[in-house]
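next input, structure requested:
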Amino acid sequence: MAGHNKWSKVKHIKAVVDVKRGKVFSKLSKELTVAAKNGGSNPDLNARLRSAVLAARAANFPNDNIDRAIKKGTGELEGAAIEEITYEGYGPGGVALMVEIVTDNRNRAANDLRVMFDKNQGSFADAGSVAYMFSRLGEIRIEKGSLTEDAITELALEAGADDVQDAGDDWLLYTAFEQTFHVASALREKGVTPTSQNLIYKPASTITITDVEVGRAIIKLYDVLDDYEDTQAVHANFEIADEIADELS
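As a prediction, this is how the structure comes out:
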């Protein structure tokens, strides 16, 4: 979704609300476990785990919980075996969706998502059906403050980012996904602290929703998918036209 679009801001506010109500702790714990499972428990050798640890600390996730989640991933502590899967589908208006899931039951998760799509004017799709429309990138969010476009562009280039977008109150920096941690670290060394850093699926192009009912329907589907207990993130290729944004809010 375009950085300047109102839906991007709404989505970010929703993420902040999730933090306040504690939902984010479950996602952080799963990300730590999966990162450790896939790349080992040493953050110095596992960039994804380093990013997950930084995100957890930024959210005031207790250190004991961080250690426990990592040990579950490496098998040092017992726990249900979890795996990450990305499911694909279409929503109202032909919107493409990528849903990142971390679950201990692949069959249950797939069935649950199929029902959610079916009940909300969407359709569950086979692997690869919409993935080609997205690129796997790192997204770093920085509060604008006094940072001008020229200043953030220069910082982004020096840190190794590939693109900068205006997201209202924030700047969004995009990087190659394997460079996300290194770019964020370079920014910190320059005195700029990101408010978040995430791995995302960024759409190559977007669909602008101009119909209010279609807008309501796609946002409802997005919210249902995002609120599912095994969901880590939802990515979509739609924007909400400014002329209907106020009606939807």
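
can we go C-alpha only for contacts and neighbour counts from here?
Fine.

correct me, but residue 81 touches residue 104?
Yes - between residue 81 and residue 104 there is a contact under CA atoms under 8 Å: 5.7 Å.

what's around the residue lying closest to residue 235 once chain neighbours are set aside, how many residues?
Spatial nearest neighbour of residue 235, excluding adjacent residues (CA to CA, 6 or more residues apart in numbering): residue 98 at 5.0 Å. Neighbour count of residue 98, defined by other CA atoms under 10 Å: 24.

distance of residue 98 relative to residue 159?
Distance, residue 98 to residue 159, by CA to CA, to the nearest Å: 29 Å.

what's the answer for residue 236, then?
Distance from residue 236 to residue 159, counting by CA to CA: 27 Å.

one more sequence to fold, the one below, so I can look at both together:
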Amino acid sequence: MAAWAVVNLSRAAARCLRARDPGVREALLRASQSEPPDWSFAWGRMLHVTAAVPAGHNKWSKVRHIKGPKDTERSRIFSKLSLSIRLAVKEGGPNPDLNSNLASILEVCRSKHMPKSTMEAALKMEKTKDIHLLYEGRGPGGSSLLIEALSNSGSKCLSDIKHILNKNGGMMAEGARHFFDKKGVIVVGVEDREKKAVNLERALELAIEAGAEDVKETEDEEEKNIFKVSGKLGYWAAFREGPNRHIKACFSPFLLSCARGTGVKELTYYTNSY
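Got it, this is the predicted structure:
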């Protein structure tokens, strides 16, 4: 590179001095001819080479297949809880001291580590002009459907529900509500507050004493064993304050349980059964 620059500069200088000083011109030409130019250099793009970095070099690539689904599930649960807060406020007011259903839902929100700002946003959201709607319909196979919605536009909500039903082989139809009774459901763990296991027989005994009607042993979304205690609405306070106060409740959603001879055993009124 240096030799190439010297040659070109020497030639340029020689041309400039050709008419002025022949002696200087000859000296420059001799200097340029004494060192042959290096013609091996050629202009081109620079090539940058870096070492290959294997996959999994950062933390996210290692945990995204685990953390991603968990974050999605967490967001889904928070959405359900937010809707539950809004419905509870609409039915019993925003004061947890006077609204036992709202108090129980807020307790579950805290147990699920729901951010305080999210809970406050759900409480404030209920101040809007949303209306509570209940629709009846028929599903595939002649099944009866009760659909509860909270919307600020009844006509748009009805249009959306009709579209969903038609897309899945259903239709709007009257008479479905006569096949269901509205009941309350409490989901509790199989251990009491002292971490002692409670069997199904004991759980059923305690539930009946508190005014419940049935107990089912099942698993939650995290595959943990739980009891679903169902009964008439309003038994939640008795269950919580009576002989079962040592049992830690997880949630108290509403359930519509079929009690009039149809093939449907139970239908979640709004999906909060976890």
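
what's the TM-score once they're superposed?
Scored against TM-score structural alignment, normalised by the length of structure 1, the superposed chains reach a TM-score of 0.65; 193 aligned residues with a CA RMSD of 3.2 Å.

higher neighbour count, residue 236 and residue 159 of structure 1?
When neighbours are counted by other CA under 10 Å, residue 236 of structure 1 and residue 159 differ, and residue 236 comes out ahead with 25 against 20.

for the more buried one, give me its contacts.
For residue 236 of structure 1, the contact set (CA atoms under 8 Å, 6 or more residues apart in numbering) comprises 1, 95, 96, 97, 98, 203.

nearest to residue 89 of structure 1, of these?
Closest approach to residue 89 of structure 1 among the contacts of residue 236 of structure 1 (CA to CA): residue 97, at 5.3 Å.

does the closest one lie in a helix or a strand, and which?
strand 96-103 (DSSP states H and E).

which residue ranges form the helices in structure 2?
Counting by DSSP state H, structure 2 has helices at residues 2-17, 22-34, 59-92, 100-111, 116-125, 154-167, 200-209, 235-241.

quick one: closest of the ones you listed to residue 180 of structure 2.
Among the helices of structure 2, helix 235-241 sits nearest to residue 180 of structure 2 (CA to CA), with 18.4 Å.

and that closest one, what does it pack against?
Under the contact definition 3 or more CA pairs under 8 Å, 6 or more residues apart in numbering; DSSP states H and E, helix 235-241 of structure 2 sits against strand 180-189.

so the strand it packs on matches what in structure 1?
Under TM-score structural alignment, strand 180-189 of structure 2 corresponds to residues 134-143 of structure 1.

list the buried residues in that stretch.
Across stretch 134-143 of structure 1, burial judged by 16 or more other CA atoms under 10 Å covers 134, 137, 138, 139, 140, 141, 142, 143.

of all the helices of structure 2, which one comes closest to residue 176 of structure 2?
Of all the helices of structure 2, helix 154-167 sits nearest to residue 176 of structure 2, with 14.5 Å by CA to CA.

compared with structure 1, how much does that closest one deviate?
Aligned to structure 1 and superposed, helix 154-167 of structure 2 gives a mean residue distance of 1.1 Å (mean CA distance after the TM-score superposition for structure 1).

any idea how far that helix is from the chain center?
Its chain's C-alpha centre and that of helix 154-167 of structure 2 lie 24 Å apart, by CA atoms, centre = their mean, to the nearest Å.

next: stretch 215-233 of structure 2.
Its chain's C-alpha centre and that of stretch 215-233 of structure 2 lie 22 Å apart, by CA atoms, centre = their mean.

quote the end-to-end distance of it.
OK, stretch 215-233 of structure 2 end separation, CA to CA: 15 Å.

contacting residues around it?
Defining contact as CA under 8 Å, 6+ apart, one finds that stretch 215-233 of structure 2 is touched by 182-190, 200, 203-204, 207, 211-214, 274.

can we see that at 7 Å?
183-190, 200, 204, 207, 211-214, 274 (CA atoms under 7 Å, 6 or more residues apart in numbering).

quick check, nearest of the residues you listed to residue 5 of structure 2?
Nearest to residue 5 of structure 2 among the contacts of stretch 215-233 of structure 2, counting by CA to CA, is residue 274 at 79.2 Å.

re the thing from before, the residue nearest to residue 235 of structure 1 maps to what in structure 2?
Counting by TM-score structural alignment, residue 98 of structure 1 corresponds to residue 146 in structure 2.

hang on, that match packs against residue 135?
Yes - Residue 146 of structure 2 is within contact range of residue 135, at 5.8 Å (criterion: CA atoms under 7 Å).

and residue 228 of structure 2, what pairs with it in structure 1?
Looks like residue 228 of structure 2 aligns to residue 172 there (TM-score structural alignment).

ok, that match - how many residues close by?
Residues near residue 172 of structure 1, counting by other CA under 10 Å, number 24.

check contacts around the residue lying closest to residue 188 of structure 2 once chain neighbours are set aside.
In space, and not counting its chain neighbours, residue 188 of structure 2 is closest to residue 249: 4.5 Å by CA to CA, 6+ apart. Going by CA under 7 Å, 6+ apart, residue 249 of structure 2 touches 186, 187, 188, 189.

same question, residue 33 of structure 1
With contacts defined as CA under 7 Å, 6+ apart, residue 33 of structure 1 is in contact with 69, 70, 72, 73.
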